[in-house]
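Peer 1: Mind folding the following:
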Amino acid sequence: MRDTGEVDTELGDFLRTRRARLQPEEVGLASYGARRVPGLRREELAQLAGVSVTYYTRLEQGQSQNASDDVLDAIARALRLNDDETAHLRNLARPAKRKRRQTSRPETARPSTRQLILAMDGVAVVAMDRRSDVLAWNTLGHQLLGSHYDVNSPYSVGTRPNLTRMLFLDSHTRELYARWDDEAKRSIASLRLVAGRHPDDRHLAELIGELSMKSTEFAALWSRHPVLNCTFGVKYFHHPVVGQIELAFEVVQMPDDSAHRILMYSAEPGTPSEAALRLLGASTQQTASEKAPQDS
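Peer 2: Predicted coordinates:
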């Protein structure tokens, strides 16, 4: 049940989920009376943050977009937010001045980026945009994540894979991840950060809407408003060709304003996973068709 007069906003949803996970006794407050909803009440959080209940309520309902850094930091401390959650709070509380939506050209990876990715050996590499649309991949990247797609599919908007859509709607991809639940949570937490940074991205909103309609698991996880900048870690695969494989991953942001990212998977030297990755690379010979076509 929501508070009376509740207004649906991304900021409000985020703050409510974070209030719900804290109990008064955890933050040194006495709890009085029955609670209709779990967690801290608005007045309790306002007290902890040192702001008025009226001000906090307006902020949570999206009626104030001029909150200072000091106020947002105080709320973040009261809610015990981590660094990623605090950054997300600022993005939602003070959205960038909205620009008039214009028809944008399809995203493409630079030819030099494609060339670099194809030249990388022993590492599975994928270039993607902020929505996790695949813009390019090397042989290992294709074989690891999307061998059931045509190798050239990233180079056409109509056939381009999307890693998040694949994760929730593609049965082959679902079977690929040995710890699918962990991967799903990580994917949504990262997508939440991106959505907070780009609230006017129509294509991103359409992707979120599509997944919310077609996947009850996505909708349930999305409603919890997880937030995490997932730039490194370990993933566990059950690959149909080489079996169990454990790979470290790193995500590198391109040093421009494109918001393109490079996702790289590698195996620890001398491990069975390294042998499996080598076998996967050797299972498919490179051909001329693996080279990206020139932009028209």
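Peer 1: make it CA atoms for all contacts and neighbour counts henceforth
Peer 2: Fine.
Peer 1: which residues touch the residue lying closest to residue 109 once chain neighbours are set aside?
Peer 2: The shortest distance from residue 109 to any non-neighbouring residue, by Cα to Cα, 6 or more residues apart in numbering, is to residue 135 (5.7 Å). With contact set as Cα atoms under 8 Å, 6 or more residues apart in numbering, residue 135 has these partners: 107-109, 126-129, 154-155, 160.
Peer 1: cutoff 6 Å now
Peer 2: Counting by Cα atoms under 6 Å, 6 or more residues apart in numbering, residue 135 touches 108-109, 127-128, 154.
Peer 1: how far out from the middle of the chain is the helix or strand where it lies?
Peer 2: Secondary structure from DSSP states H and E places residue 135 in strand 134-137. Distance of strand 134-137 from the chain centroid (Cα atoms, centre = their mean, to the nearest Å) equals 17 Å.
Peer 1: structure for this one too, so we can compare:
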Amino acid sequence: MGTPLGDFVRAKRDSIRPESFGIPERGRRRSPGLRRTDLAARAGISVEYLTRIEQGRDRNPSPAVVNALADGLSLDAGERDHLRYLAKISNGSCVTGRLPEPPGREVRPTVLATLRLLEPAAAYVTNRLGDVLAHTDGLARLARGSGLLDGPAPNLTRYAFTDARARTFFADWEQVADELAFDLWFAPTVESSQWLRAQLEPLAGEEFTRRLERRLPPPRLPLRVNVPDLPGAPELRWDRERLELPGGEGQELVVLLPADEATEQAAERLSRGSGAGLRAIG
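Peer 2: The predicted structure is shown next:
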């Protein structure tokens, strides 16, 4: 049986074209990607040891080996963090016997003040579980009628996988679903990720679990949405600026910026609507 670490290393290795590393083609291959022998040589470990890691038979590689694998795979900063996180999961050092609890939902007053300054832009504070912890009125106007912010504790991940309206609101639902499932690997704690996974797996089924096991980070593309409260508007395209907030809860400030002129014009129309102002969801 494999491990999250081994599955990621194997999936990443299979996704790499050898020629991108300056490795010449050596004839017909049984499988695509970088050979184990090539990765082992780049990482300075034996092929046998790499095989044990990928197959889950070695669950506790040293930090030096994990870093060597990151170098061998030419991982970027985000992927390196993900690799180290998976190493902790695989050897069980992050798992405790306590019942998992959701992370705190409190947002610092200074962050709320920053959100107020961003009006009428669509912006919100979230965490890697997808909780919407606070948002501008600009986001409320954008999402009005979609169901995204319904309920006392809105959650992007739960909405995407369990609310049928999400497939209409998110024009690229598949892309959004991939992003949200992958982000669970970076949840504030392993326990909080397990807590949400236990809730969603019976409801979302294979659509959710298949994405959880994909391991590789999806590309971050512009967000395309259909606005129920703006009849006749085209699909709106937004660039997303994600700012990690200091603290132990893994919170992020996300700002949606119009990615084209049509979206900018539609955003101006939305900003003329009346709203209730900033909302913090405690």
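Peer 1: Overlay them and tell me the TM-score.
Peer 2: The TM-score (TM-score structural alignment, normalised by the length of the second structure) is 0.76; 272 aligned residues with a Cα RMSD of 3.6 Å.
Peer 1: which residue in the second structure lines up with the residue nearest to residue 109 of the first structure?
Peer 2: Across the two structures, residue 135 of the first structure finds its equivalent in residue 133 of the second structure, going by TM-score structural alignment.
Peer 1: host element of the residue mapped onto residue 53 of the second structure from the first structure?
Peer 2: For residue 53 of the second structure, the aligned position in the first structure is residue 59, judged by TM-score structural alignment. Assessed by DSSP H and E, residue 59 of the first structure sits inside helix 53-60.
Peer 1: by contact count, what packs against the helix or strand just after that helix?
Peer 2: On the C-terminal side of helix 53-60 of the first structure, the nearest following helix or strand under DSSP H and E is helix 69-79. When contacts are defined as 3 or more Cα pairs under 6 Å, 6 or more residues apart in numbering; DSSP states H and E, helix 69-79 of the first structure sits against helix 42-49.
Peer 1: again, 10 Å this time
Peer 2: Taking 3 or more Cα pairs under 10 Å, 6 or more residues apart in numbering; DSSP states H and E as the contact definition, the neighbouring helices and strands of helix 69-79 of the first structure are helix 10-20, helix 42-49, helix 83-93.
Peer 1: which residues are in contact with that helix?
Peer 2: Taking contacts as Cα atoms under 10 Å, 6 or more residues apart in numbering, the residues outside helix 69-79 of the first structure that touch it are 15, 18-22, 27, 40, 44-51, 56, 67-68, 80-83, 85-87, 89-90, 93-94.
Peer 1: In this structure residue 212 of the second structure contacts residue 194, no?
Peer 2: No - taking Cα atoms under 10 Å as the definition, residue 212 of the second structure is not a contact partner of residue 194, at 11.6 Å.
Peer 1: Can you pull the residues that touch both of those two?
Peer 2: Taking Cα under 10 Å, 6+ apart as the criterion, residue 212 of the second structure and residue 194 both touch 184-185.
Peer 1: Please report how far the residue nearest in space to the middle of the first structure lies from residue 183 of the first structure.
Peer 2: Among the residues of the first structure, the one closest to the centroid is residue 190, at 2.1 Å (Cα atoms, centre = their mean). In this structure, residue 190 of the first structure and residue 183 of the first structure are 11 Å apart, going by Cα to Cα, to the nearest Å.
Peer 1: Helices along the second structure, start to end?
Peer 2: 4-15, 36-43, 47-54, 63-72, 77-90, 109-118, 137-143, 156-162, 166-169, 173-183, 190-204, 206-212, 261-271 (DSSP state H).
Peer 1: Can I get those helices in TSV including distance to residue 226 of the second structure?
Peer 2: Compiled in TSV, these are given as follows (distance: least, Cα to Cα, whole Å):
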stretch	distance to residue 226 of the second structure
helix 4-15	33
helix 36-43	44
helix 47-54	42
helix 63-72	39
helix 77-90	30
helix 109-118	22
helix 137-143	9
helix 156-162	14
helix 166-169	5
helix 173-183	11
helix 190-204	22
helix 206-212	22
helix 261-271	11
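Peer 1: Out of those, which is closest to residue 245 of the second structure?
Peer 2: For the helices of the second structure, proximity to residue 245 of the second structure was assessed by Cα to Cα; helix 109-118 is nearest, at 8.6 Å.
Peer 1: Pull out the buried residues from that closest one.
Peer 2: Buried residues in helix 109-118 of the second structure, defined by neighbour count with 16 or more other Cα atoms under 10 Å: 112, 115-116, 118.
Peer 1: go on, stretch 9-27 of the second structure?
Peer 2: For stretch 9-27 of the second structure, a neighbour-count test (16+ other Cα under 10 Å) marks 9-14, 16, 18 as buried.
Peer 1: repeat for stretch 72-92 of the second structure
Peer 2: In stretch 72-92 of the second structure, the ones that count as buried by 16+ other Cα under 10 Å are 72-73, 75, 79-80, 82-91.
Peer 1: quick revisit: from the helices of the second structure, which stretch is densest packed?
Peer 2: Among those, ranked by average contacts under mean count of other Cα atoms under 10 Å, first place goes to helix 137-143 (a mean of 23).
Peer 1: how close does that helix sit to the first structure?
Peer 2: Here helix 137-143 of the second structure, set against the first structure after superposition, deviates by a mean of 1.9 Å using mean Cα distance after the TM-score superposition for the first structure.
Peer 1: can you pull the contacts of residue 9 of the first structure?
Peer 2: Residue 9 of the first structure makes contact with 15, 60-63, 92 under the criterion Cα under 10 Å, 6+ apart.
Peer 1: and with 8 Å instead?
Peer 2: Going by Cα under 8 Å, 6+ apart, residue 9 of the first structure touches 60-62.
Peer 1: that older thread, measure the residue nearest to residue 109 of the first structure to residue 224 of the first structure for me?
Peer 2: Between residue 135 of the first structure and residue 224 of the first structure the computed distance is 29 Å (Cα to Cα).
Peer 1: and what of residue 293 of the first structure?
Peer 2: In this structure, residue 293 of the first structure lies at 41 Å from residue 224 of the first structure, with Cα to Cα as the measure.
Peer 1: quick one: which of the two has more around it?
Peer 2: residue 224 (15 against 11; other Cα atoms under 10 Å).
Peer 1: Now which residue in the second structure aligns to that one?
Peer 2: With the correspondence set by TM-score structural alignment, residue 224 of the first structure lines up against residue 214 in the second structure.
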